[in-house]
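Peer 1: With the sequence up front, the predicted model follows.
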Amino acid sequence: MTIRKKLLLFIPLLVVFANIIAYFVFQSGKVVQQSYDEMLGRILLIEQTSESAESNLKLLYAYLLNPRDDKAVQGPTERQLMQLKGRIQEVSDSAAPSFAEEDYVNLLATFLEQKQSAVLDANAQDPQSAFEHYIEAEKTVSYIHEEGQRLIDAELAYYRPIIENIRNKNERMNGLGVALFGMNALMGVLLAIWVSRSITGPVGRLVALAKQIATGDLNIEPQLRRDDELGVLSDAISQMSADLSILIEKDKQSLEMRRLVKELELLALQNQMNPHFLFNTLNVLSKLAILEGAEKTSDLIVSLSNLLRYSLQKLDKPVTLQEELDHIREYVTIQQARFRDRIRFDLHFDASVLQQQIPALTIQPFIENAFLHGVADMETGAIIALTLSRANEDVQIEISDNGKGMAEETRLSVLRLEGGAESGSSTGLGMQNVFKRLQLFYGKEGMVEISSNTGQGTAITIRIPVKKESERTDVSVVDRG
């Protein structure tokens, strides 16, 4: 769940929960308020009715003493009493059983009739009868007061347990409201802490990862999987760290390759004079040998010239197996002029692999090592063989000899890139250097196998992956920058 969804879900839920609690408390108070209003409304209605009856009685008495205008006694005060009587009847139809107002309404009706009779007698010039009706009306008003007080007492008696119950419920409701309010506040605090930690905690870890990456330490431990935006950011940082590690490793390999090539160039420079002077001198010697009839000597000088030119000019780029094979032929020509018939060189190759690219001067050091350390001491029967073939998806290069071989400790030392029998080479290139360059060029290890036993010769097998011409290597052979 994303952080936005969390906020949009939990915050409205908290607000709704708080509103439910507030509405519940409000409704409880509203019920109590309605009960109080109904009870007080009926009590107030009875009090108003009693006061109105008393006012009407006083007006009747004043009229009987001075019967000049009957509009005063039958005016608004009488209409008010009749309205109150009607309201009491309405309340009687909808009120609780405690409001037994039938007798009270009858008393009000009797009072109004007695008042009307007194007014009629006064208008008929019968004061005696009018005062008799007044006395009856006065008694009726006293009954109205008594009945009203009884109704009020009955109302209070009926609602007293209800009010007590409501009061108790109200107290419990107040306690529940306080508890719910506290629970709501606690849930709000816990929710805020949870949401805060779900954001600030991962952010803090991401900051720590960023600081770790800034110090150059890319060994980042896997983070917990998250489904929100911070999880995406954490995955992006982890991927970035992994990509940086790969790029740094590639840069290291590129720098290592530069160092090796610079080392090769330096070693080549240490073993050469000025190239133009050297090549010109060799050309003069070759032509002089031809003039003197020494064609073999001329051929050897040309082979040496080609060998040196290849060593000096091909170190900064990969070459094909065809070019490497031509270079090996020149080298073998010179060595066979030295060893003559003591050593035979056998070459077998599959023409389909000759365009495969390899680092320059890859095979020649092994051939040179076979000459100098494998078969140099043999008087007859020495054989050095070079075979280029396909092996499944790889190109296989095998250099073998039937010389003195090497001890197991020496073989393991060579495979561990710890040196080995590599001294005394004319070009200064060792097998250790070749192993490292192959590893950097193809980006893999374990490409070389050595099989050898003392007195039984040595066989070196190199397996390189087939690379199309359109493919690029992960690490260039050399970078002149």
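Peer 2: All right, it came through fine.
Peer 1: From now on I want contacts and neighbour counts done on CA atoms only, so please keep to that.
Peer 2: Will do.
Peer 1: Please identify the buried residues of the helix or strand harbouring Ile290?
Peer 2: Taking DSSP states H and E as the criterion, the element that holds Ile290 is helix 275-291. By neighbour count, with 16 or more other CA atoms under 10 Å as the criterion, the buried positions of helix 275-291 are 279, 282-283, 285-287, 289.
Peer 1: what sits up against the longest strand along the chain?
Peer 2: Assignment by DSSP state E gives strand 382-391 as the longest strand of the chain. Contact with strand 382-391 is made by 342-350, 353, 367, 370-371, 375, 395-403, as judged by CA atoms under 8 Å, 6 or more residues apart in numbering.
Peer 1: How about stretch 50-59?
Peer 2: Counting by CA under 8 Å, 6+ apart, the neighbours of stretch 50-59 from elsewhere in the structure are 72-73, 77-78, 80-81, 108, 111, 115, 137-138, 141, 144-145, 148.
Peer 1: for stretch 362-371, same thing?
Peer 2: Stretch 362-371 is touched from outside by 324, 327-328, 331, 335, 384, 399-401, 403, 421-422, 425, 429-431, 434, with contacts defined as CA under 8 Å, 6+ apart.
Peer 1: one more structure, for comparison:
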Amino acid sequence: MPDKDIISRAYIETVVDKYYTTEQSSWRIIYTVPMKELLSDLNSVLIATIMVVIGCLIVALIFTMFISTYLTSPINRLIDSMERVKKGNFKEKVNFKYNDEIGVLGEQYNDMIDNINNLIDKVYLLQIQEKEAELKALQAQINPHFLYNTLDSIFWKAQKSNNKEISEMIYALSKLFRLTLNRGYEFTYIKNEKDFIENYLLLQKMRYGDKLSYSIRFDEEILSYRIPKLILQPFVENAIAYGTEFSNTESMIIVTGDQHDKGIRFTIKDNGRGMSSELIAKILSDDRSNIANESTGYAMKNIRKRLSLYYDDNFNFNIYSTEMNGTTIEIIIPINSKKIIDGGVRSV
């Protein structure tokens, strides 16, 4: 057997050699294994490992795409909904199953859409009411100067005839015309509203005589504030129509205005026949159709609706009444209404 030192270098590079020495002799037994055969199994393992890594990368990519689509799908739905809102569909909403960050975002978005719808409805209703007021103002005006001049002529004729009662009635009526028209403005000073009620009750007093008594008390510090016109007179009219006309005793109406906390409070109190709890509940409800056949409640409901359009929920409207024991109407509006309306709101 050749010694290990004489094995060619090239042969050693192509094989893996091992040897051992026998116990009986000093001979060395050498055995060799070709390198290719030795590494063949390792190559198979390497190829298998590479295939497994590639497979894992493909699975990870698919899984990542799935997760990405799952996470971005709610956002895409929200974006699509916004596009529809942008085109004018303000009834659009999105619903998410989970209460995660995207779910909270969806809830806030739905609340925003609801607020937009409410604002649109309020503006739309306000425009309708302004158009109605505009039409009524046009109908009432016809030719205001003609009416004023005619009433002025009648007033001076009554003065010349020393008919003081007729003169007062004509003067009060002419002031009612002026205050009602209010130069087309939707808001008026509290002082003007007070004057309107005084002239209205003066005319009613001349009609009913001793059957009607009234008192009007407004604090001086509130007279410079502005309020929607004709929000008090309909209550006074109801007190007369459903109190004085149906009563054989003296009818008393008390109208007051004062500061109350951070607002302005008006009360209209009468000793008439009062209202039932069912009617009061209908007036204070939001349903506009359940009271159409009751004129007194319908007028009150309209005023409450006007107040809600102008002041949102920043006002109080209360009715204290029992049948045959009179009625007290209480209205409290924000005291900053003067600042809000200083620019004026014109309906014509």
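Peer 2: Arrived safely. Computed from a predicted structure; not experimentally measured.
Peer 1: Could I have the ChimeraX command that selects the buried members from the contacts of stretch 50-59 of structure 1?
Peer 2: Buried members of the contacts of stretch 50-59 of structure 1, identified by 16+ other CA under 10 Å, are gathered into one ChimeraX selection as follows:
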select :73,77,78,80,81,108,111,115,137,138,141,144,145,148
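Peer 1: quick revisit: what's the average distance of the helix holding Ile290 of structure 1 to structure 2?
Peer 2: On the superposed models, the aligned residues of structure 2 are on average 1.0 Å from helix 275-291 of structure 1, with distances taken as mean CA distance after the TM-score superposition for structure 1.
Peer 1: ok, back up a step: now, which of the contacts of strand 382-391 of structure 1 lie within strands?
Peer 2: If you go by DSSP E, the contacts of strand 382-391 of structure 1 have 343-349, 395-401 in strands.
Peer 1: Let me have those residues in a markdown table, extended by distance to Phe99 of structure 1 and neighbour count.
Peer 2: Putting these into a markdown table (distance: CA to CA, whole Å; neighbours: other CA atoms under 10 Å) gives the following:
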| residue | distance to Phe99 of structure 1 | neighbour count |
| --- | --- | --- |
| Ile343 | 138 | 20 |
| Arg344 | 137 | 17 |
| Phe345 | 134 | 16 |
| Asp346 | 132 | 12 |
| Leu347 | 129 | 13 |
| His348 | 127 | 11 |
| Phe349 | 124 | 15 |
| Val395 | 114 | 21 |
| Gln396 | 116 | 21 |
| Ile397 | 119 | 21 |
| Glu398 | 121 | 21 |
| Ile399 | 124 | 22 |
| Ser400 | 126 | 24 |
| Asp401 | 129 | 24 |
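Peer 1: would Thr461 of structure 1 count as being in a strand?
Peer 2: Yes: note on Thr461 of structure 1: a strand contains this position according to DSSP: H, G, I helix; E, B strand; the rest coil.
Peer 1: any idea what it aligns with in structure 2?
Peer 2: Taking TM-score structural alignment as the alignment basis, one finds that Thr461 of structure 1 is matched in structure 2 by Glu330.
Peer 1: wait, what's in contact with that match?
Peer 2: Going by CA under 8 Å, 6+ apart, Glu330 of structure 2 touches 265-268, 316-319.
Peer 1: nearest to Gln456 of structure 1, of the ones in strands among the contacts of strand 382-391 of structure 1?
Peer 2: Using CA to CA, Asp401 comes nearest to Gln456 of structure 1 of these, at 8.8 Å.
Peer 1: Tell me which residues touch that closest one, please.
Peer 2: Taking CA under 8 Å, 6+ apart as the contact definition, Asp401 of structure 1 lies against 370, 374-375, 382-385, 457-459.
Peer 1: so what corresponds to it in structure 2?
Peer 2: Mapped onto structure 2 by TM-score structural alignment, Asp401 of structure 1 lines up with Asp270.
Peer 1: Just give me the neighbour total for the equivalent of Gly443 of structure 1 over in structure 2.
Peer 2: Alignment of Gly443 of structure 1 against structure 2 is given by TM-score structural alignment, with Asp312 as its counterpart. If you count neighbours by other CA atoms under 10 Å, Asp312 of structure 2 ends up with 11.
Peer 1: Could you do Arg205 of structure 1 as well?
Peer 2: Other residues within reach of Arg205 of structure 1 by the criterion other CA under 10 Å amount to 13.
Peer 1: Pro365 of structure 1 versus that one, what's the distance?
Peer 2: In this structure, Arg205 of structure 1 and Pro365 of structure 1 are 53 Å apart, going by CA to CA, to the nearest Å.
Peer 1: Ile328 of structure 1 now?
Peer 2: Using CA to CA, we find Ile328 of structure 1 at a distance of 10 Å from Pro365 of structure 1.
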